[in-house]
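In: Pasted the sequence and its predicted model underneath.
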Amino acid sequence: MEQFGGEVPGRLEDLVKLPGVGRKTAFVVLGNAFGRPGITVDTHFQRLVRRWKWTDETDPDKIEAAVGALFPKSDWTDLSHHVIWHGRRICHARKPACGACPDRPALPRPTARARRTRRRRRSC
């Protein structure tokens, strides 16, 4: 209340100053409430982007940068939602439901340049 006058701040730098708000939560708020694209790196996102060989990074900030380089900024928020949903519902950590996998048709594909520069990813 005191710091932002009862308004939800619309900048990453301000959001992460709030108690309990980190980059992950801040990007969800920015993407959904303010229409500002961001990559939300949670445990599902981390696991899947490494499984699909989009990156070998383990640090969330580095994962964010590596995956962000593969997709247009305008796709980042939806990409995050799709990957996280896929990790929660289909591509589980210990037992992926590969038979039920729709081969991620809802996920945008990396640009042609990015496909040429990254290693082949394992199929689900």
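Out: All right, it came through fine. Numbers count the residues shown, from 1 in each chain.
In: C-alpha from now on. contacts and neighbour counts both.
Out: Fine.
In: Please enumerate residues in contact with the lengthiest helix in the chain?
Out: When the chain is parsed with DSSP state H, its longest helix is helix 76-89. Outside helix 76-89, the residues that touch it by C-alpha atoms under 8 Å, 6 or more residues apart in numbering are 28, 31-32, 37-42, 44-45, 48, 68, 93, 104, 106-108.
In: Please list only the buried members of those residues.
Out: 28, 31, 37-41, 44-45, 48, 68 (16 or more other C-alpha atoms under 10 Å).
In: Closest to Asp75 out of the residues you listed?
Out: Among those, Pro37 lies closest to Asp75 (C-alpha to C-alpha), at 7.3 Å.
In: My read is that that closest one contacts Pro72, right?
Out: No: using C-alpha atoms under 8 Å, Pro37 is not in contact with Pro72; the gap is 9.7 Å.
In: put this beside the first:
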Amino acid sequence: STREELVTLPGVGRKTANIVLGSAFHKQAIAVDTHVLRVSNRLGIAHADNPDKVEEELTRQLPGNILTAFTLALVLHGRETCAALKPKCPQCVLYRECEWPEKPAI
């Protein structure tokens, strides 16, 4: 299956199609959810509020063979450490690389 085929299904958008491509068909794809959007922007590896633009930026910058794993890593990091309202910046392993201007000093 291709992304183009998957998005023709009812209720399937780009994000869901990319998740299915990565999980079921083992094809590399970035699935931009709220966590991927937030973390990639805070880290300064994306610079957009639009999921399609973030997907485009990340796909352009990252090696093609890590896109699915990178998505999963950012989702987990966004859930566990880099939360929207109360990020755990002092415990973050990416603190020094983070470009988020609102991160607290530690």
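Out: Sure, I can see it. Note that the structure is predicted; figures quoted are calculated from it, not measured.
In: overall similarity of the pair, as a TM-score.
Out: Here the TM-score for the pair of chains, by TM-score structural alignment, normalised by the length of the second structure, is 0.85; 100 aligned residues with a C-alpha RMSD of 1.8 Å.
In: who touches the residue positioned nearest the centre of the second structure in this structure?
Out: Centroid check for the second structure by C-alpha atoms, centre = their mean gives Val36 as the closest residue, at 2.6 Å. The contact partners of Val36 of the second structure, taken as C-alpha under 8 Å, 6+ apart, are 71, 74-75, 78.
In: Helix or strand for it, just tell me which one.
Out: Using DSSP states H and E, Val36 of the second structure falls within helix 34-43.
In: In the second structure, mark out all the helices, start to finish.
Out: Counting by DSSP H, residue ranges of the helices within the second structure are 3-6, 14-23, 34-43, 51-61, 67-80.
In: Which PyMOL command selects the buried ones in the contacts of Val36 of the second structure?
Out: With 16+ other C-alpha under 10 Å as the criterion, this PyMOL line picks the buried residues out of those:
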select buried, resi 71+74+75+78
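In: and in the first structure, which of the contacts of Val36 of the second structure remain?
Out: Using both residues aligned by TM-score structural alignment, their matches' C-alpha atoms under 8 Å, the first structure keeps these contacts from the contacts of Val36 of the second structure: 71, 74-75, 78.
In: would you list these in TSV and tack on distance to Pro10 of the second structure?
Out: Formatted as TSV, those follow (distance: C-alpha to C-alpha, whole Å):
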residue	distance to Pro10 of the second structure
Thr71	24
Leu74	27
Val75	25
Gly78	28
